[in-house]
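1. Quick one, fold the following:
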Amino acid sequence: MSAEPTASSSHLDLSTAQVIKTPITTATGSLLSSNAYEKTSTTSSTSFLGPVHEFTARISKWRDSLNLPDPGTYEQVGREAKGVHLTNYIFDGARAELAKALSLSPAFNVTHSFNMGAQGGAMGGIHPGTYSFGGMYATNNVKYKYTTLSIHAIVFAQGTIDSDATLMGRFNYRWGSKDISKLQIQWPSNPTNPSVTQVEHERHGQDYALSMKAYNPNISNQSGIFITQYLQSLHPRFSLGIESVWQVMPPMEDASMSYLMKWQSAKREKLSDQVEAAVDLHFLPHPSPRERKAVSTVGLKYDFRQATVRAQADSTGKVSMLLEQRIAPMFTFSVAGELDHAKYNIAFPHHIEDWGDLCLSVLAD
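-> As a prediction, the model looks like this:
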């Protein structure tokens, strides 16, 4: 009597164990099969993208082997000639500047500028004169830490406000060795004068340069001018570029594209350590012969021990010259002359600079 219940109980326990064991084995098998499916799908996706990764790796390795230089941006094309010519140095009327450095690290200085006798007055005559107050702030190698990420940035800020309450400013933020963001504004106090807001971002690769700009972007009425520029080095001395301009002014839109070819000679003749010469040619093609325009400019720069002379002449009959005389280590006097044979116009502006106790030079770009 006692043995039968024992046998039956053992039989029931065994059957229960078998019933419980069966779904556990089935569940384990399903998990193993799902893991195998994930591995199979991952392997298949990896094998599918494998040729793409291999192709891009070969292209990157081939580009590194060429060791092509950074071509620079569109604005930097012809900068050697721009440094010789007077386009970026000429001024109008009489001007005096007084600058004072307040800090070295970070760099901070203020400037006082006086302009008199310039053309472009209220009635088209001589401007009565303006006063401008400006400031410059720059930092180098600023560190920002986000967990394990460390960013080294360079900040540059410059602003000017004149007696007419016109505000002009620049702000550059360098994210690293490749990326830099820029902001430029010009906001006049007179609502009839147009204001300008420019947002720009540049990326410099090993052999390319990409720039994206937006002029007066307005989200409310969906307007603005958007420019994209790309320059690629194909040879140590040869580069090709493309520029797209999209202008949105409701209800009208306009788009255009332009192309650029840059060739740098392998041999450069240096006249001397003090003399530089440059030739610049601007040609505007057009189907109509009357609309075709071309201007050729020849410039010469000579550096003395305490002075710099720039002179240039172009095909339109304009001859100009600029003399920068360093009278003292912190005092500079400049005089310029411009003679336009076509318009029979003569101008002789003057410029005085006093840099106080220290002269600072900060590379904003």
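
2. okay, CA-based contacts and neighbour counts for the rest of this
-> Noted.

3. Could you identify the longest strand within the protein?
-> Longest strand of the chain, by residue count under DSSP state E: strand 130-146.

4. So what's the gap between that strand and the chain middle?
-> Put simply, strand 130-146 sits 17 Å off its chain's centre (Cα atoms, centre = their mean, to the nearest Å).

5. Mind giving me the packing neighbours of whatever helix or strand comes next after it?
-> Sequence order places strand 149-162 as the next helix or strand after strand 130-146, per DSSP states H and E. Strand 149-162 sits against strand 130-146, strand 167-174, with contacts defined as 3 or more Cα pairs under 8 Å, 6 or more residues apart in numbering; DSSP states H and E.

6. for the ones you listed, which one ends up most surrounded?
-> Of all these, strand 167-174 has the most neighbours on average by mean count of other Cα atoms under 10 Å, namely a mean of 19.

7. For A101, give me its contacts.
-> 107-110, 356-360 (Cα atoms under 8 Å, 6 or more residues apart in numbering).

8. same question, P106
-> Neighbours of P106 in contact, by Cα under 8 Å, 6+ apart: 137-140.

9. at 7 Å what do you get?
-> With contacts taken as Cα atoms under 7 Å, 6 or more residues apart in numbering, P106 has the following neighbours: 138-139.

10. That one and S34, how far apart?
-> 60 Å (Cα to Cα, to the nearest Å).

11. thinking again about what came up before, what packs against the longest strand of the chain?
-> Packing partners of strand 130-146 (3 or more Cα pairs under 7 Å, 6 or more residues apart in numbering; DSSP states H and E): strand 107-116, strand 149-162.

12. Could you also give me the structure for this next sequence, so I can compare it with the first?
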Amino acid sequence: MALVEEKSSSSPLALLTDNAISAALSDTYSTLQERRKLLGLENPGTVDNIAREVQKDVLLSNFMFSGLRCDLQKVFSISPLFRLQHGLAMGSQALPPWQLMALYGTSNVFMQAAYSSDKSLTAWGNLRWTPRFVTKTQTSIDARQAQAMVQIENEYTGEDFSASLKAISPSILEGGLTGIVIGSYLQSVTPRIALGLEGVWQRAGLNTKPETALSYCARYKGTDWIASAQYLAQGSLGASYWRKLSDKVEAGVDCQLQFAPAMGAGMFGGIRREGTTTVGVKYNFAASVYRAQVDSAGKFGVVLEKRVAPPVTLTFAAEIDQWKNTHKLGLAVSLEGAPEELQEIAERADTQNQLPPPI
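-> This is a model prediction of the structure:
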């Protein structure tokens, strides 16, 4: 009678789990998970940041500017983080004359918005659902453009892999899916080697055929150096090398090579190869950071950030193009204000193991 009662009280879905096939799959999965843990694999980062140490930390792509710039920042609270910033610029083609930016962030929520004098609005909003799963959004509205840009990304960070799915300006109002969808996956196969791929699907309108592309990437992490390579389906190849020379000095090399049909060569003509190699170095001093780079196109640039006082930071940028005989100069002043009690709270928060905002 006891056996009959146990069978009758079991769930109707027990047949899907209490069988030889599901048990074998569960045992196989558990065995693979144990072997992966024994390999000592680490999270390799994401495909978008596969060359972050060189392209975003050492080289000047994210730091070069021209003209005069002044940033006035005011921190109202640390936990949660709330900050307002006024930006003034003059003589710059990339920066607006005036910009107001607000930032709010906790360990699970990050929100930032920027409104410029040219009536453009850009907003970022990130939400951390779990310690490993984050949703990132970005919206850009510009009066000079007919359509707004919306980007939604879901990113999952595993113990030894990272996966993300991104949609740029998706729409189904025309009766079908249009926009750009990007999916990427990066997996550590050994403690030093990581392999990944990225797929792109895009369709401008229903009257056009969708286009797809697949890219491959690899990353090798040494003791004090990192090398990465990425091949794009459009016919371009990128390679980078980063090395930590000392506690305060970092160096990097980035090479970008594009393959395209030669002009006027016809369908069976030759392939034109164009490429640029950039070498950069970064010095971290006690109160300043110095970056310099030179590339094969004849450009030489430097950026110096120096904190002259706790609330004041000066930034000097310069770039010279030897072949075109042109140059750019930039000078920025950043003033940051925060009460002393907030600075003490920030120092105490740094000593605690808190998750940073999902930026």
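
13. which residues does the closest residue to G169 of structure 1 other than its chain neighbours contact?
-> Of all residues not flanking G169 of structure 1 in the chain, G159 sits nearest, at 4.1 Å (Cα to Cα, 6 or more residues apart in numbering). Contact partners of G159 of structure 1, counting by Cα under 7 Å, 6+ apart, are 134-136, 168-170.

14. Now with 6 Å, please.
-> 134-135, 168-169 (Cα atoms under 6 Å, 6 or more residues apart in numbering).

15. same thing with I168 of structure 2?
-> 150-151, 179-180.

16. again, but for A347 of structure 1
-> 337-338.

17. Can you find the partner of it in structure 2?
-> Taking TM-score structural alignment, A347 of structure 1 has K328 as its aligned residue in structure 2.

18. Repeat that for Y259 of structure 1.
-> Match for Y259 of structure 1 (TM-score structural alignment): Y216.

19. That match: helix or strand, and which one exactly?
-> strand 211-221.

20. after superposition, how close is that strand to structure 1?
-> Aligned to structure 1 and superposed, strand 211-221 of structure 2 gives a mean residue distance of 1.0 Å (mean Cα distance after the TM-score superposition for structure 1).

21. what does that strand contact?
-> 192-202, 226-233.

22. now swap in stretch 312-326 of structure 2 and tell me
-> With Cα under 6 Å, 6+ apart as the criterion, stretch 312-326 of structure 2 contacts 298-307, 327-335.

23. let's see 8 Å
-> Contact with stretch 312-326 of structure 2 is made by 64-66, 297-308, 327-336, as judged by Cα under 8 Å, 6+ apart.

24. Any of these buried? List them.
-> 64-66, 299-307, 329-336 (16 or more other Cα atoms under 10 Å).

25. Please pull up the equivalent of G169 of structure 1 in structure 2.
-> By TM-score structural alignment, G169 of structure 1 lines up with A123.

26. sec struct for L16 of structure 2, please.
-> helix (DSSP: H, G, I helix; E, B strand; the rest coil).

27. Out of the contacts of A101 of structure 1, which comes closest to F283 of structure 1?
-> L360 (37.9 Å; Cα to Cα).

28. Farthest pair within the contacts of A101 of structure 1?
-> A107 and G356 (15.0 Å).

29. Between those two, tell me which one has more neighbours.
-> A107 (17 against 13; other Cα atoms under 10 Å).

30. just checking, what residue in structure 2 corresponds to the more buried one?
-> A107 of structure 1 maps onto L81 in structure 2, by TM-score structural alignment.

31. Just give the closest residue to its match, not the sequence neighbours.
-> G105 is the one closest to L81 of structure 2 (Cα to Cα, 6+ apart), at 5.0 Å.

32. Please say which position in structure 1 that neighbour maps to.
-> G105 of structure 2 maps onto A138 in structure 1, by TM-score structural alignment.

33. which residues touch that match?
-> 106-108, 154-157, 362.

34. please redo it, this time with the cut-off set to 6 Å
-> Contacts of A138 of structure 1 by Cα under 6 Å, 6+ apart are 106-107, 155-156.

35. Using CSV, lay out the residues you listed together with distance to D303 of structure 1.
-> Below are the contacts of A138 of structure 1 laid out as CSV (distance: Cα to Cα, whole Å):
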residue, distance to D303 of structure 1
P106, 31
A107, 28
V155, 32
F156, 29
